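**Student:** turn this into a structure:
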Amino acid sequence: MGHYLKTFLKLGITAFALYWVFSNIDIQAISERITRSNPYYLLLSLLTYMVSQLFASSRMHTFFSGAGLKLSALYNYKLYLLGVFYNMFLPGGVGGDGYKIFYLNKEFGVEKRKLLTAVFLDKLSGAWSLCTLIILMFLFFIKISIAYYLLGAWFIGTVIYFFLYKYLLQPYFKLFIPVHLKALGLQLTQLVVVSLILKSFGFGGAFVPYLILFLASGFMAVFPFTIGGLGARELIFLYGSEYFVLDQQLAVSVSILFFVISALSSLPGVYFVLKTKV
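**Tutor:** Predicted coordinates for the structure are as follows:
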């Protein structure tokens, strides 16, 4: 019953968020903008997104090694694709992360607690990289008055975060630098994806405000409460574009195309869902 309730809630929140977004924008204008986008830039953005998946898979692989799992890079990548497919297209039940924990516990006998810790730390490193890049963009490009206060808060938070790793998460401490570099690599690669989407629309203005909105919406992927972040990401682009005085139609169009690209990149996972073993 809990699985059905979770699925219903996710579908309901996603539907409501999309309804709210589309009732506040010109759907026709967005449709026309997307259909007129440059397919070559979109193809490049799809390929670049696939590169970002390699960063994500490698980061998770490193965390699994800290949990005592010795998986090949290829095996781990297959498992990653299976997980993202579950998250994107099968939103009910345990989800992609839950399935990976269940599967690895069953196949290799690794404690669920260790696997859960690895998955949680993977998400935490993603959240850290998002905060880092958002603050750096505010500091160097937007130059808001509180940017230095944000930088100070980030520095203190990072120091505390580092020592928590050192004293409470000893098996993962030696992985701290590599996993966080991979987390930054993942987010920077996805910023290239968004930039290519903007180029596909022929946009020649300032990219940074759109990139900041994208990073802010990235928390929907770290802690998802809609299907694949759909709806929630568009809400952030919709209202964030008001704050930065941006073209709302363009902002939401970027968000929609990013979702389409991420969905297409997740499709190979269906092969591993249908197989009995990854």
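**Student:** can we go C-alpha only for contacts and neighbour counts from here?
**Tutor:** Noted.
**Student:** give me the number of residues near residue 232?
**Tutor:** By the criterion of other C-alpha atoms under 10 Å, residue 232 has 27 neighbours.
**Student:** does it touch residue 219 like I think?
**Tutor:** No: with contact defined as C-alpha atoms under 8 Å, residue 232 does not count as touching residue 219 (9.7 Å).
**Student:** how near is the residue nearest to the spatial centre of the chain to residue 154?
**Tutor:** In the chain, the residue lying closest to the centroid (C-alpha atoms, centre = their mean) is residue 221, at 4.0 Å. Here the criterion is C-alpha to C-alpha, to the nearest Å. By it, residue 221 lies 21 Å from residue 154.
**Student:** same deal with residue 43?
**Tutor:** Separation of residue 43 from residue 154 (C-alpha to C-alpha): 36 Å.
**Student:** for residue 44, same thing?
**Tutor:** 33 Å.
**Student:** check residue 118 too.
**Tutor:** Note on residue 118: its distance to residue 154, by C-alpha to C-alpha, is 23 Å.
**Student:** the two - which one has more neighbours?
**Tutor:** Using other C-alpha under 10 Å as the criterion, residue 118 and residue 154 rank with residue 118 on top: 22 against 16.
**Student:** helix or strand: which one has that one?
**Tutor:** Element membership for residue 118, per DSSP states H and E: helix 112-137.
**Student:** tell me what that helix is packed against?
**Tutor:** Counting contacts by 3 or more C-alpha pairs under 8 Å, 6 or more residues apart in numbering; DSSP states H and E, helix 112-137 packs against helix 39-66, helix 95-108, helix 147-168, helix 176-200, helix 208-217, helix 219-222.
**Student:** run this one through as well so I can compare:
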Amino acid sequence: MENNSNKEGKSKGKLLKLMLKIVITALCFWYISKKIDFSDVWIALLKANWLLLGIAVLLYALSKLLSAFRLNIYFRNISLFISEWDNIKLYWLGMFYNLFLPGAIGGDAYKVIILNKKFKASYKKTTSAVLLDRFSGLLALGVILCAYAIAVINETLVDAVMVSGAFVGVGIFYLAIRSFFKDFIAGFWPTFFWGLAVQLCQVICIYFIMASLGVPLQHEWILIFLLASIVSVFPVSLGGGLGTRELVFAEGARFFHLDPHIGVIISLLFYLCNVLSCVWGAYYIFNDPLKNVDVPAGVADLQPEVSEKGF
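**Tutor:** Purely as a prediction, here's the structure:
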């Protein structure tokens, strides 16, 4: 009876979180609708250059490919050896879960569970790997944001704060890994530079989106995008920041005296790039991404299989 009560409690908790995300997303779009005319947004979308948008989609997909390479470095740090191709398939499935199944198991949690079942990999270590992967991406995002803040704001005090913030951020992350996640210290610099590559691909993606709309390539839009990306990290809305990202774009455009309509369009097109890149992960729902992986002899006998409830 107690187990059933726990299951019901968890189910209600997940449903409540999903409903809260739906409400927050709806409120964001309601607020935006009071500030802009969505019919103008639709007209501008129809006039976009779809060839340039196609390139933007490919750049976003490339950024996710580089993210998969980064994560595999962390896996190798804990002696979890997966081929790059198998890891990419698993990563793409996780992307699909994160974007399209917000009320179900998250993509990161799924990766941890399937790696435990396949390799008897430690929950603690694999969880640390996927979380550090996220934080290393956030660190790279912060560093690039500091660079664009210096370029856009161009004030001595702001420049000093941004440069100091970038170095302090890198230093704190390095010391945290060295102190608490020693298994991963060898991968710190490789994952940091892969993270920079990931974020730069997405920045270039935004430039192509802007070009497709005939928008001047102003650095202010990139700074707004980077701020919106940080906000979207917090899982408070649907689809990895849907609604909250558009809100930041609209308000950021107003702050820099830009057109908020254009800001919302850029944000929605970036979300479209995300959808078109992630949707292919659905294939691996029905086709085990690790079915061709050879499990080393004796791994199956290392420990009894842990159920998903143990996660």
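**Student:** and the helices and strands packed on helix 112-137 of structure 1 as JSON lines, adding distance to residue 263 of structure 1?
**Tutor:** Conversion of these to JSON lines gives the following (distance: least, C-alpha to C-alpha, whole Å):
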{"stretch": "helix 39-66", "distance to residue 263 of structure 1": "10"}
{"stretch": "helix 95-108", "distance to residue 263 of structure 1": "14"}
{"stretch": "helix 147-168", "distance to residue 263 of structure 1": "32"}
{"stretch": "helix 176-200", "distance to residue 263 of structure 1": "14"}
{"stretch": "helix 208-217", "distance to residue 263 of structure 1": "16"}
{"stretch": "helix 219-222", "distance to residue 263 of structure 1": "13"}
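**Student:** what about these, which gets the closest to residue 242 of structure 1?
**Tutor:** Residue 242 of structure 1 lies closest to helix 208-217 among these, at 11.0 Å (C-alpha to C-alpha).
**Student:** so the closest one matches what in structure 2?
**Tutor:** Under TM-score structural alignment, the alignment places helix 208-217 of structure 1 onto residues 219-228 of structure 2.
**Student:** what's the matching stretch in contact with?
**Tutor:** When contacts are defined by C-alpha atoms under 8 Å, 6 or more residues apart in numbering, stretch 219-228 of structure 2 is touched by residues 141, 145, 148-149, 151-152, 203, 206-207, 244-246, 248-249, 252-253, 256, 263, 267.
**Student:** in it, what's buried?
**Tutor:** Within stretch 219-228 of structure 2, the residues scored as buried using 16 or more other C-alpha atoms under 10 Å are 220, 221, 222, 223, 224, 225, 226, 227, 228.
**Student:** in CSV: these, plus distance to residue 186 of structure 2.
**Tutor:** Listed next are those as CSV, based on distance: C-alpha to C-alpha, whole Å:
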residue, distance to residue 186 of structure 2
220, 36
221, 35
222, 32
223, 31
224, 33
225, 31
226, 28
227, 29
228, 31
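**Student:** what's the local residue count around residue 281 of structure 2?
**Tutor:** A count of nearby residues for residue 281 of structure 2, using other C-alpha under 10 Å, gives 20.
**Student:** trace it over to structure 1, please.
**Tutor:** With TM-score structural alignment as the criterion, residue 281 of structure 2 lines up with residue 269 in structure 1.
**Student:** and what of residue 144 of structure 2?
**Tutor:** Matched by TM-score structural alignment, residue 144 of structure 2 corresponds to residue 133 in structure 1.
**Student:** hmm, the match of residue 281 of structure 2 is touching residue 87, no?
**Tutor:** No: Residue 269 of structure 1 lies out of contact with residue 87 (C-alpha under 8 Å); the separation is 10.4 Å.
**Student:** many thanks, I have nothing further to ask.
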